[in-house]
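Visitor: sequence first, then the predicted structure:
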Amino acid sequence: MKLRPLLAMTGGFLAALAVTTATAKPLSQEDLSVAEVLRDRALESSDAYSIVESLTVEVGPRPAGSEGDRRAVAWAQEKMKALGFDRVYTEQIEVPRWNRGHAHARVVSPFPQPLVVTSLGYSVGTPEQGLTAEIVEFGDVSELIAAPADKVRGKIAFINKRMERTRTGEGYGPAVGGRSRGMRAAAEKEAAALMIRSVGTDSDRFAHTGMMSIDGVENPVPALALSAPDANLLEAMLKRGQPVVVNLDVHNQRLEDGPSFNVIGEITGREKPEEVMIIGAHLDSWDEGTGALDDGAGVAIVMETARMIAELPQRPRRTLRVILYGAEEIGLVGSKQYVEAHQDELDNIIGVSESDFGAGKIWRFDTRLPETKFDIADQMMQLLAPLGIERGNNQSSGGPDSSVFVARGVPAFGLYQDGSDYFDYHHTPNDTLDKVDPEILKQNVAAWVVMSFLASEMEGDLGRVPTDN
């Protein structure tokens, strides 16, 4: 993508770039004027779509520590340099690695037929000859945890928890426990294997993968997700009152731990370069699709946001740092290792935010700020409201990776997308570029460039937020 210098700006906008130090409010009228022009330019001409198109076409799937991950790290560095970042670098992290093999399942009796499944992340395989066992059903993971071991031992535990569709994605939390904790519970009760209804909101016949809790599990068992129609099928079979027996043939490979990287690009602050506003997304993805929604769109949004700010005639007051986190999908590995490595510098991070909820239209602006700093959010809302964005709450984590910073007291902003259909595609082969709307991405960038520029340019700071420690 060629840089587009803002040479055609009107004299009025150039005048608005004059630094104003004497102002009673944290955001001066000059700051707001610059942000308004940035917002309107984003709606007209931002090109985040070409970035996510490049990532999905030229790299594709990029599980942590894989060859695709290595290509993504190289791609991100090259792209940031081309987009005009002042500084681009990587920081190595250590990640567990895993290769997906095949996963086949079929009902043996009483009504023989195939099932559509996928291995959950880092699942072990079956014995070479496969395994055959009876199904025992649980409504959610808590029922499995509470069940007596003799009810589960030697059987395939089937967690049949449906996920509720919501705009906010809040149905994910109640449903995802079966994936994250189910294998551990099944292994502790000596189950033969675990199968779960896919954590998703679609009715398509493909399954949703995702990470499990594997640390410290002494005797892990194969763990699979069923497509929603196949979970319905098993449910209907079980209602007929006969034992349902399933055969599984699964092959996966756990590899030695290895390196991955956080990729970092900066627009260096003109007055306070040591103070930093962090915006981020995660670079890794699962291997079933091309990671366009999770989280290619987020990568594109924050990179394009920084590109637009870099094209201003002068840099913002503080440094704007874009972090593309590694290994988010397997437990926020990149952000956790980043915070640990930089814990002595956290006081210089004024705020964090992350784009990691697909490519839907942004409709809500949440924060995690001290109450004395709400006027900053109020001023930002003057420019966000015309984009169809409403003010939300003050309980934002800023996104999954950003939550690691918030736990250490760093303030956060949250620009929340409409996730009504996000979990139709999440962690499936259907997470592909055709689900991304270029015009909606422009609205995303418009919101992000307002928030990111104003946070980087404002007088004062955002203080610290309470932690759970």
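Guide: Yes, it's here. Residues are numbered from 1 along each chain as shown.

Visitor: drop to CA atoms for contacts and neighbour counts, all remaining ones
Guide: Will do.

Visitor: what about the helices in the stretch 351-469 of the chain?
Guide: Secondary structure of the stretch 351-469 of the chain (DSSP state H, counting those that start in this stretch): helices at 374-384, 402-406, 422-425, 438-457.

Visitor: of the ones you listed, which is nearest Glu78?
Guide: With C-alpha to C-alpha, the closest approach to Glu78 among the helices of the stretch 351-469 of the chain belongs to helix 438-457: 20.8 Å.

Visitor: could you give the angle of that closest one to helix 374-384?
Guide: Orientation check (axes from the mean of the first three to the mean of the last three C-alpha atoms, to 10 degrees): helix 438-457 against helix 374-384 gives 150 degrees.

Visitor: quick one: which of the helices of the stretch 351-469 of the chain is nearest Ser142?
Guide: Closest approach to Ser142 among the helices of the stretch 351-469 of the chain is made by helix 422-425 (22.4 Å; C-alpha to C-alpha).

Visitor: neighbouring contacts of that closest one?
Guide: Helix 422-425 is contacted from outside by Arg165, Gly169, Val199, Gly200, Thr201, Asp202, Leu293, Phe357, Gly358, Gly360, Asp431, using C-alpha atoms under 8 Å, 6 or more residues apart in numbering.

Visitor: of these, just say which sits nearest to Val52.
Guide: Using C-alpha to C-alpha, these come closest to Val52 at Leu293, 9.0 Å.

Visitor: nearest residue to that closest one in space, please, no chain neighbours.
Guide: Sequence neighbours aside, Gly358 is the residue nearest to Leu293 in space, at 4.4 Å (criterion: C-alpha to C-alpha, 6 or more residues apart in numbering).

Visitor: give me the buried positions along stretch 412-421.
Guide: For stretch 412-421, the neighbour count (16 or more other C-alpha atoms under 10 Å) marks Ala412, Phe413, Gly414, Leu415, Tyr416, Gln417, Asp418, Gly419, Asp421 as buried.

Visitor: now the strands for the stretch 151-300 of the chain?
Guide: Remark: strands assigned in the stretch 151-300 of the chain by DSSP state E, counting those that start in this stretch are 156-159, 193-197, 223-226, 245-267, 272-282.

Visitor: pasting the second one now:
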Amino acid sequence: MKKAYLLLALHLFCFTHASFTQTTDKIVSQIVSEVYGNSQLETLGHELLDVIGPRLVGTPQMQQAHDWALTKYTNWGIAAKNEQWGQWRGWERGITHIDMVSPRIQTLKGTQLAWSPSTGRKGISAELMVLPTVADSAEFNKWLPSVKGKMVMISMKEPTGRPDYNWEEFATPESYDKMKKNREVQENEWSKNMQRIGYNRLSLPLALEKAGAVGIVSSYWSKGFGANKIFGANTDKIPIIDLELEDYTMLYRLVEHGNHPKIKILAESKELGAVPTFNTIAEIKGSEKPDEYVILSAHFDSWDGGTGATDNGTGTLVMMETMRILKKLYPNPKRTILVGHWGSEEQGLNGSRAYVEDHPEIVGQVQAVFNQDNGTGRVVKISGGGFAKSYDYIPRWLSAVPDEITQHIETTFPGMPAGGGSDNASFIAAGAPAFFLSSLNWSYWNYTWHTNRDTYDKIVFDDLKNNVILTAILTYMASEDPETASREKRILPVDPKTGEESIWPTPRSPERKGGL
């Protein structure tokens, strides 16, 4: 009798396994066909990036993006909501126009920084000054009154606008080495002088404003042709602009040579007071285990030097397209599938931290979180995130993914827990299995990460399709898995700085009243 039961159990297992394999093959085939035959990525990208544009937290465009996503999900038959988690300083970018008006006329390439005070419609015109080389802070403070009525250039004059790879390709080795050594000397001298001045990057503009400067001019070169990082202003009344390197260094040379350059800045903007800030959450309800969750994760906000195409428009598009396809082909998942489009990631993972803090009942029942946030490239790395038994289930989920996609992917187990960087860290800190889908570089750090060049034309849609297939299949497999993913944490290595065992990251509360 016992033998008969064992044979029956084995027969049922084989039948169930075969049935699941057949279903999986069918779903995978349908996912691949839908991605290559009916992709909505380019249309979604146009609507989000070209029409709505950048999504700086606290701006009307951020709200438009949340509402747009809500409409998209509703039209696809997916339940969705905009969930408020805080408030932010409301601000709206207006026209920026910058011209050199002396010693000749030239329109300059640059923009106002986020949250910069407005010049008003008439703009402001003034002569430029550069920071002095001083012996100590007392000498600098003695110099400060001279900035009254002037615009002050606060960034180092870069010795070259050519990125290093361009030098390596064309320069002689001697010339390349000479450039690097000279630049290193210049950077060291600049750093020492800033220490003697006694102010840092944040406090210096405020000191200049207080001394009577009428504007601040900076240039944060991103070490690529024409690429600058564009972040936020921190003055109360006067505008801060960022000029592209070639215009900034020209003006700097004019000051050095006594040509007294003068520029006019028109930088219109509006202060909007405290505005609500949201996460957009969409859901495909689970049919067998509705209180267990697979979460798709991508931050929705961006900086606004470009349109936020690869940081993180591409992650957003992948997750939206994945949800659309799963709703169409896998409408009754075993576990509930959620997607989180987080707000204010750029200011410290605030949206995802708020979600983790506000929804312990969901975070405590997470099967897996799949997060994407580093550019347009195909996914090439997946780490176990520090979970000791991640090797038991991630390869099982990956086994259903077509070879032409997995052949590019390097896995690392158990990996290390992320302490920050992107929204998977918010979940990892709470002990939820969260995994970063890391993309191929595509010159991300120099050319598109937080820069004026982060625009639609940088998207590689073939790679995004690759990532949709991967994410959709991982989500399907994680949802269907009869086993619950282990949350056991690895033993962390000794920190060489302290000589003690490293500590698992702990949850951090979000900033819920940003800039207010």
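Guide: The structure has been received and is ready for your questions. No experiment lies behind these values; they were computed from the predicted model shown.

Visitor: where does the TM-score land?
Guide: Once superposed, the chains reach a TM-score of 0.74 (TM-score structural alignment, normalised by the length of structure 1), with 424 aligned residues with a C-alpha RMSD of 4.3 Å.

Visitor: please pull up the equivalent of Asp462 of structure 2 in structure 1.
Guide: Matched to structure 1 by TM-score structural alignment, Asp462 of structure 2 sits across from Glu439.

Visitor: residues near that match, how many?
Guide: By other C-alpha atoms under 10 Å, the residues close to Glu439 of structure 1 number 16.

Visitor: how much space between it and Gly200 of structure 1?
Guide: Counting by C-alpha to C-alpha, to the nearest Å, the gap from Glu439 of structure 1 to Gly200 of structure 1 is 26 Å.

Visitor: what does Leu43 of structure 1 give?
Guide: Taken as C-alpha to C-alpha, the span from Leu43 of structure 1 to Gly200 of structure 1 is 31 Å.

Visitor: OK, contacts around Ile389 of structure 1?
Guide: Ile389 of structure 1 makes contacts with Ile362, Trp363, Arg364, Phe365, as judged by C-alpha under 8 Å, 6+ apart.

Visitor: how about a cut-off of 6 Å?
Guide: Trp363, Arg364 (C-alpha atoms under 6 Å, 6 or more residues apart in numbering).

Visitor: that one maps to what in structure 2?
Guide: That one, Ile389 of structure 1, aligns with His408 by TM-score structural alignment.

Visitor: distance of its match from Arg378 of structure 2?
Guide: Remark: distance between His408 of structure 2 and Arg378 of structure 2 (C-alpha to C-alpha) = 8 Å.

Visitor: and for His17 of structure 2?
Guide: 31 Å.

Visitor: more neighbours, the two?
Guide: Arg378 (25 against 12).

Visitor: neighbours around His260 of structure 2, how many?
Guide: Residues near His260 of structure 2, counting by other C-alpha under 10 Å, number 15.

Visitor: quick check: it vs Met129 of structure 2, distance?
Guide: Distance of His260 of structure 2 to Met129 of structure 2, computed by C-alpha to C-alpha: 8 Å.

Visitor: next one: Gly86 of structure 2
Guide: From Gly86 of structure 2 across to Met129 of structure 2, the span is 40 Å (C-alpha to C-alpha).

Visitor: quick one, which of the two is more surrounded?
Guide: Legend: neighbour count by other C-alpha under 10 Å for Gly86 of structure 2 and Met129, higher for Met129 (24 against 20).

Visitor: doesn't the more buried one fall inside a strand?
Guide: Yes - counting by DSSP: H, G, I helix; E, B strand; the rest coil, Met129 of structure 2 is located in a strand.

Visitor: touching, Asp287 of structure 1 and Val59? I think so.
Guide: No - between Asp287 of structure 1 and Val59 there is no contact under C-alpha atoms under 6 Å: 11.5 Å.

Visitor: so who does the most centrally placed residue in structure 1 touch?
Guide: Structure 1 has Asp356 as the residue nearest its centroid, 3.5 Å off, counting by C-alpha atoms, centre = their mean. Neighbouring residues of Asp356 of structure 1 by C-alpha under 6 Å, 6+ apart: Ala281, Asp295, Gly298.

Visitor: neighbours of the first one, how many?
Guide: What that stands for is Ala281 of structure 1. The number of residues packed around Ala281 of structure 1, counting by other C-alpha under 10 Å, is 30.

Visitor: separation between it and Pro112 of structure 1?
Guide: Distance from Ala281 of structure 1 to Pro112 of structure 1, counting by C-alpha to C-alpha: 44 Å.

Visitor: same thing with the second one?
Guide: For Asp295 of structure 1, the distance to Pro112 of structure 1 (C-alpha to C-alpha) stands at 38 Å.

Visitor: what about those two, which has more around it?
Guide: Comparing Asp295 of structure 1 with Pro112 by neighbour count (other C-alpha under 10 Å), the higher total belongs to Asp295, at 28 against 12.

Visitor: what do we get in structure 2 for the more buried one?
Guide: Under the alignment (TM-score structural alignment), Asp295 of structure 1 pairs with Asn312 in structure 2.

Visitor: can you tell me the closest non-neighbouring residue to its match?
Guide: The shortest distance from Asn312 of structure 2 to any non-neighbouring residue, by C-alpha to C-alpha, 6+ apart, is to Asp373 (5.7 Å).

Visitor: what's the match for the one you found in structure 1?
Guide: Pairing criterion TM-score structural alignment: the partner of Asp373 of structure 2 within structure 1 is identified as Asp356.

Visitor: re earlier: ok, which of the helices of the stretch 351-469 of structure 1 comes nearest Pro466 of structure 1?
Guide: helix 402-406 (8.6 Å).
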